[in-house]
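> need a 3D model of the following:
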Amino acid sequence: MNDLQRLKEMGITVWDVRRPECYPGVSPQPVSLPDDCKLLLVCESKPTEQEAWLFSKVLASMKLSVEQALYLPPQAVNLLGEHQLEWCWFAGSQEAEIEGVKRLISPSLSALDNDQLAKKQLWQQIKQYES
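Purely as a prediction, here's the structure:
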C-alpha cells in the first residue's frame, strides 16, 4: 500500500507538502468536490462541535443542508478543481477569488458565535445575494 492510499483510508483527502523542495517529483493534486456540494467553508481548522452547530444553523437559513457543505483549509483553495459550488464562505481566513461563486466573509466560527454584529453582517451578505 502506498502513502496516498494510507492517507485516503485515514480520511485525509486534502494534504499539502510542507517542504516541497524535498520532493521534486510531487505536484499538488486538484481537489475534487462531490457534485452535491453547494457551499465550501474555508477556515483554518475543521469546526468543533459547537462551531458545527452554528454552521448548521447558518446553512439552514440559506436552505442548505450540512450534507451540501464541505470544509477546506485555506491552503487548498487554489487546488480546487471543477465544481458545482454556489457559495464559498471564508471564516477567519484569507479570501480567494473563485469565479462564479457567491462569496461570504466572516470572522472564524468561534468568534462569530459570540459576536452579534458579525452575525448580522454575515446575514446581510447572504441576503444581498437574494435580491
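> okay, CA-based contacts and neighbour counts for the rest of this
Will do.
> doesn't residue 73 make contact with residue 45?
Yes: with contacts counted by Cα atoms under 8 Å, residue 45 reaches residue 73, the gap being 6.7 Å.
> one more, for comparison:
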Amino acid sequence: MKHQQAVFLQEMGITHWQVRKPTLFKTEEMLKQLNLSVCKLLVVCTEADKSHELMPAILNAFNINADSVVYCSLAQFESQQGTLPDLIWSTIGEIEASGTHQLLHSPSLATLAVNGNAKKVLWKQFCAYQQ
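Prediction:
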C-alpha cells in the first residue's frame, strides 16, 4: 500500500492490517516500518546508490549529518505509514507523497557522478527547498 493511501485510510479511521507472524512472509520482513524519528532526509534508492562514493559528498553539500539520513527501497517507502520527514530524495524516479513534503529527484548516483547538468538540477531542487 502506498503511503498516501495509508494516510487516507488512517484519516478515515481505517487501520492497516498487520500480519501476526511476519517471519512466515519474507516480503513482510523487508517492508517493516522504518524508524524516522530523527530522520531529516529520507533517501529512496538502490543499494548501489546507498553505498556509492558520491553519497557522502552530497550529504556534506546538503549539510546533513549521515546519522539523520534513512535509506529505503521504493517498496519500503510505499509501505511506510505515519509521518515522513519533510525532505525526501529519490534516485529511482518519480515517487508520490503528500504535498507537505519536499521531493528531490535525480538519476542514479552512477549517472549523477558523470553528468554535471544533473548535479546542477539536484542542487537547484535542494536550494528551492531551503528557501
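> just give the TM-score of the two.
With the length set by TM-score structural alignment, normalised by the length of structure 1, the two chains reach a TM-score of 0.69; 110 aligned residues with a Cα RMSD of 2.7 Å.
> residue 45 and residue 73 of structure 1: which is more packed in?
residue 73 (17 against 13; other Cα atoms under 10 Å).
> list the contacts of the more buried one.
Residue 73 of structure 1 makes contact with 42-45 under the criterion Cα atoms under 8 Å, 6 or more residues apart in numbering.
> state the distance from it to residue 114 of structure 1.
Separation of residue 73 of structure 1 from residue 114 of structure 1 (Cα to Cα, to the nearest Å) stands at 22 Å.
> also residue 100 of structure 1?
Counting by Cα to Cα, the gap from residue 100 of structure 1 to residue 114 of structure 1 is 31 Å.
> likewise residue 16 of structure 1?
From residue 16 of structure 1 across to residue 114 of structure 1, the span is 32 Å (Cα to Cα).
> do residue 54 of structure 1 as well
In this view, residue 54 of structure 1 and residue 114 of structure 1 are 11 Å apart by Cα to Cα.
> okay, these two: which has more neighbours?
residue 54 (17 against 10).
> roughly how far does the more buried one sit from residue 75 of structure 1?
With the distance defined as Cα to Cα, residue 54 of structure 1 ends up 24 Å from residue 75 of structure 1.
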